[in-house]
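[1] Structure, please.
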Amino acid sequence: MTALLDRKEFVSLLCFWRSRPGVSFSVGVSGVIAEFHAPGDEPVAWHVAEGIMTGTCPGGSIEIVPTDRILSIPYDIAGRNRGYLFCLEEETARMACHRVLRHAGSRGHATLFDIGAGATTVDALIIVDAPSLLLTLTRAEGERLVGTHHPALAGIVEAGPSRLFRSRLAEITVTGPIATSVTPEGPHTHLLADLIDGSTHDNRIPVPAGWLPCLTLHIPVADPAFPGGSAP
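    Reported below is the predicted structural model:
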């Protein structure tokens, strides 16, 4: 059942589910999403330090930052899609929502660019350390890329930089190449302009007014523990 969790309860719930077979996480909205799960039979290495939960596997990582007042909503859509939405109050959950390419700081020696997807609850960033791509994106800053044929998009796909999709609860880093046809196993991202419609979640899941999903936990349909586990 829907529950308002504090930090400790949220971590307890995640610790139960995170290592169960087939479980995955995602951040994003329709058309703009990053997914985190280990490829094949590879394990995810989980670590908790200073209140932050980190999972790593070949191809990427996830960092979850617990907070208080997280609305946990278990869902089951027609017996084929089940899991939890973890929501924050709307004023907290909203991200930058840029609609043009923007410089977004740095990470280590790399430069971050917000691709300008305009998503309500997730910023879609690319991590740029190649000088040629950095020059291309610097020249294109302030221009609309998503849903266009801007040449900078081809440069991004060709260079295949790491991507960082972040919400107020979690961020997923994907280091594998950008898929242009078949979705790869393991961590990956999707940026599909035709599916960006302003929605933050499947409308078959009843999210109360004033709350927005910031992290999704996906659970295999066959897992008998859902929706129980160690949920408070």
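[2] From now on I want contacts and neighbour counts done on CA atoms only, so please keep to that.
    Will do.
[3] so what's the spatially most central residue of the chain closest to, chain neighbours aside?
    Nearest to the mean C-alpha position of the chain, counting by Cα atoms, centre = their mean, stands residue 27 at 2.3 Å. Of all residues beyond its chain neighbours, the one nearest residue 27 is residue 215 (5.1 Å), with distances taken as Cα to Cα, 6 or more residues apart in numbering.
[4] who's in contact with that neighbour?
    Each residue near residue 215 by Cα atoms under 8 Å, 6 or more residues apart in numbering is listed here: 25-28, 85-87, 167, 169-170.
[5] swap in residue 37?
    22-25, 44, 57, 186-187.
[6] How is the residue nearest to residue 27 assigned, secondary-structure-wise?
    Of the three states, residue 215 takes strand according to DSSP: H, G, I helix; E, B strand; the rest coil.
[7] From residue 4, how far off is it?
    Distance, residue 215 to residue 4, using Cα to Cα, to the nearest Å: 15 Å.
[8] With residue 54 instead?
    23 Å.
[9] Between those two, tell me which one has more neighbours.
    residue 54 (19 against 16; other Cα atoms under 10 Å).
[10] Show me the contact partners of the helix or strand where the more buried one lies.
    Counting by DSSP states H and E, the element that carries residue 54 is strand 52-57. With contacts defined as Cα under 8 Å, 6+ apart, strand 52-57 is touched by 37-39, 42-48, 61-66.
[11] again, only using 7 Å
    38, 43-48, 61-66 (Cα atoms under 7 Å, 6 or more residues apart in numbering).
[12] For those residues, give me CSV that also has neighbour count and secondary structure.
    Listed next are those as CSV, based on neighbours: other Cα atoms under 10 Å; DSSP: H, G, I helix; E, B strand; the rest coil:
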residue, neighbour count, secondary structure
38, 23, coil
43, 15, coil
44, 18, coil
45, 13, strand
46, 16, strand
47, 11, strand
48, 13, strand
61, 23, strand
62, 27, strand
63, 19, strand
64, 21, strand
65, 17, coil
66, 19, coil
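[13] Figure out the length between the terminal residues of stretch 156-173.
    16 Å.
[14] ugh, wrong one, I meant stretch 38-55
    Where stretch 38-55 begins and where it ends lie 10 Å apart, using Cα to Cα.
[15] Also this sequence, please, to line up against the first:
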Amino acid sequence: MSRIDRLPPASPCVARCVIDETSQLCTGCARSLDEIAGWGSASDDFRSAVWAELPARASRLGLKTRRLSWQGDTLLAETARRLSDEGARLIAGIWGASGELVRLPDAPCEVQIGEDALTLTLPDAALRLDSARYLTAFEIDRPDAPALIALAVPVGRAFRDRPAALTALGQDEAALLSRNAGGMRFDLGLGRRAARFTVRCDDALAATLARATGTNWPDHLSRTGLPLRDASPVRVIETPCLRLEIDAAIPMPDGTSPSGPHTHLLPDHIAQGLDTPPTVPMPAGYVATALILPAS
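    Down below sits the predicted model:
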């Protein structure tokens, strides 16, 4: 059991505190005023009992986004369980710049849950998810599709260092995949709070990118786009609490994405400034670190 799982049950609050006049329940967390007022001094058994009632209450209120009670090892185990299904996907990044971890049929998959971290390794992708105390899980309904899980952190835990130009980060000493482990890593300079899109290079590509460092996104693509596509380096997407590595060929601009793990880098989408797709609204005050979609 991790140190996080020894904490009391988390508060269901999502900082959207509006009471429904009919039910007298909060339209953010689905608790009553008495439950909200007494939460700080309530016993763990009482808190757990309230959590057990919240899904039914949220359904009656018509809430599309519901906070889940997962913490620590429970959060890691639930994530691993969902990703063990063939065809399930984890998407990390922002709208237009993301990596997708997809487990194909018969693909070997190694899962390890250690001290406050989940590591999942496929032949061409690897994930490390750290279960920090502030990592929060939400279930979000989607029109005409099964609900997804969003792993999120408070806005105050989002990235503050946001390079807006191609930036050399030095040697990658935290590599999960073996290709070019320890090689030079570059941040493509998206300048976003929710994710960093980086690449780990061999010496030849590193030399090419080094000559374009300091050039703003997306201007440097005129010099780096073709070399990046041709080399298909390991893409390393980092979000608060998560690192995802993808080692799959980058398709031609008019090609189709691989059915297995792959990345997207779409300047027109990135320019919209969205952290998540328009159909996945996050509660105010939270930034998504990953989306988990069930197998279709």
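[16] what TM-score comes out when they're superposed?
    The TM-score (TM-score structural alignment, normalised by the length of structure 1) is 0.86; 220 aligned residues with a Cα RMSD of 2.0 Å.
[17] Quick one: map the residue nearest to residue 27 of structure 1 onto structure 2.
    Alignment note (TM-score structural alignment): residue 215 of structure 1 maps to residue 290 of structure 2.
[18] Please apply the same query to residue 164 of structure 1.
    Structural alignment (TM-score structural alignment) places residue 164 of structure 1 against residue 236 in structure 2.
[19] a strand runs through that match, doesn't it?
    Yes - Residue 236 of structure 2: assigned to a strand according to three-state DSSP.
[20] For it, list the residues it contacts.
    Neighbours of residue 236 of structure 2 in contact, by Cα under 7 Å, 6+ apart: 197-199, 243-246.
[21] go again using 10 Å as the cut-off
    Taking Cα atoms under 10 Å, 6 or more residues apart in numbering, we find residue 236 of structure 2 in contact with 93, 98-99, 125-127, 172, 175-176, 185-187, 196-200, 243-247, 263.
[22] overlap between those and structure 1?
    When you map these onto structure 1 and apply both residues aligned by TM-score structural alignment, their matches' Cα atoms under 10 Å, the shared contacts are 99, 125-127, 185-187, 196-200, 243-247, 263.
[23] secondary structure class for the alignment partner in structure 2 of residue 195 of structure 1?
    Aligned against structure 2 by TM-score structural alignment, residue 195 of structure 1 finds its counterpart in residue 269. When classified by three-state DSSP, residue 269 of structure 2 comes out as helix.
[24] Find the nearest non-adjacent residue to residue 269 of structure 2, please.
    Residue 269 of structure 2 sits nearest to residue 96 (Cα to Cα, 6+ apart), 4.6 Å away.
[25] how about the one you found, what's its partner in structure 1?
    The alignment partner of residue 96 of structure 2 in structure 1, by TM-score structural alignment, is residue 31.
[26] Contacts only, for its match.
    117, 119, 189-200.
[27] With respect to residue 141 of structure 1, which of those is nearest?
    Nearest to residue 141 of structure 1 among the contacts of residue 31 of structure 1 is residue 117, at 13.6 Å by Cα to Cα.
[28] my guess is the closest one contacts residue 126, does it?
    No - the criterion here is Cα atoms under 10 Å, and residue 117 of structure 1 misses it with residue 126 at 11.8 Å.
[29] out of these two, which sits in the busier spot?
    The residue with more neighbours, out of residue 117 of structure 1 and residue 126, is residue 117; 26 against 23, by other Cα under 10 Å.
[30] Look up how far residue 29 of structure 1 lies from the more buried one.
    Where residue 29 of structure 1 is concerned, residue 117 of structure 1 sits at a distance of 10 Å (Cα to Cα).
[31] Check residue 193 of structure 1 too.
    11 Å.
[32] Which residue of those two possesses the greater neighbour count?
    Shown here are residue 193 of structure 1 and residue 29; by other Cα under 10 Å, residue 29 has more neighbours (23 against 15).
[33] Now do that one against residue 185 of structure 1, distance only.
    20 Å.
[34] what's the answer for residue 145 of structure 1, then?
    Distance, residue 145 of structure 1 to residue 185 of structure 1, using Cα to Cα: 27 Å.
[35] With neighbour numbers in mind, choose between the two.
    residue 145 (20 against 13).
[36] Looking at neighbours, which among the contacts of residue 31 of structure 1 is most surrounded?
    residue 189 (29 neighbours).
[37] Point me to the helix or strand that includes the nearest residue in space to that residue that is not next to it in sequence.
    Excluding the flanking residues, the one nearest residue 189 of structure 1 by Cα to Cα, 6+ apart is residue 34, at 4.2 Å. In this structure, residue 34 of structure 1 sits in strand 32-36 according to DSSP H and E.
[38] Can you tell me the closest non-neighbouring residue to the aligned residue in structure 1 for residue 83 of structure 2?
    Superposed on structure 1 with TM-score structural alignment, residue 83 of structure 2 falls opposite residue 18. Closest residue to residue 18 of structure 1 apart from its sequence neighbours, by Cα to Cα, 6+ apart: residue 24 at 7.7 Å.
[39] Equivalent analysis for residue 129 of structure 1, please.
    Closest to residue 129 of structure 1 by Cα to Cα, 6+ apart is residue 110, at 4.7 Å.
[40] Could you count how many residues lie near residue 42 of structure 1?
    11.
[41] Please report how far it lies from residue 59 of structure 1.
    On the measure of Cα to Cα, residue 42 of structure 1 and residue 59 of structure 1 end up 11 Å apart.
[42] do the same with residue 149 of structure 1
    From residue 149 of structure 1 to residue 59 of structure 1 the distance is 28 Å (Cα to Cα).
[43] Which residue of those two possesses the greater neighbour count?
    Between residue 149 of structure 1 and residue 59, counting by other Cα under 10 Å, residue 59 is the more crowded of the two (20 against 10).
[44] residues touching the residue in structure 2 that the more buried one lines up against, list them.
    Aligned by TM-score structural alignment, residue 59 of structure 1 pairs with residue 124 of structure 2. Contact analysis of residue 124 of structure 2 by Cα under 10 Å, 6+ apart lists 101-102, 107, 177-179, 234, 245-249, 260-262.
[45] Just the ones in strands from those residues, please.
    101-102, 234, 245-246, 262 (DSSP state E).
[46] Now for the closest residue to residue 210 of structure 1 other than its chain neighbours, how many residues are close by?
    Among residues not flanking residue 210 of structure 1 along the chain, residue 90 sits closest, at 5.2 Å (Cα to Cα, 6+ apart). Using other Cα under 10 Å, residue 90 of structure 1 is surrounded by 16 other residues.
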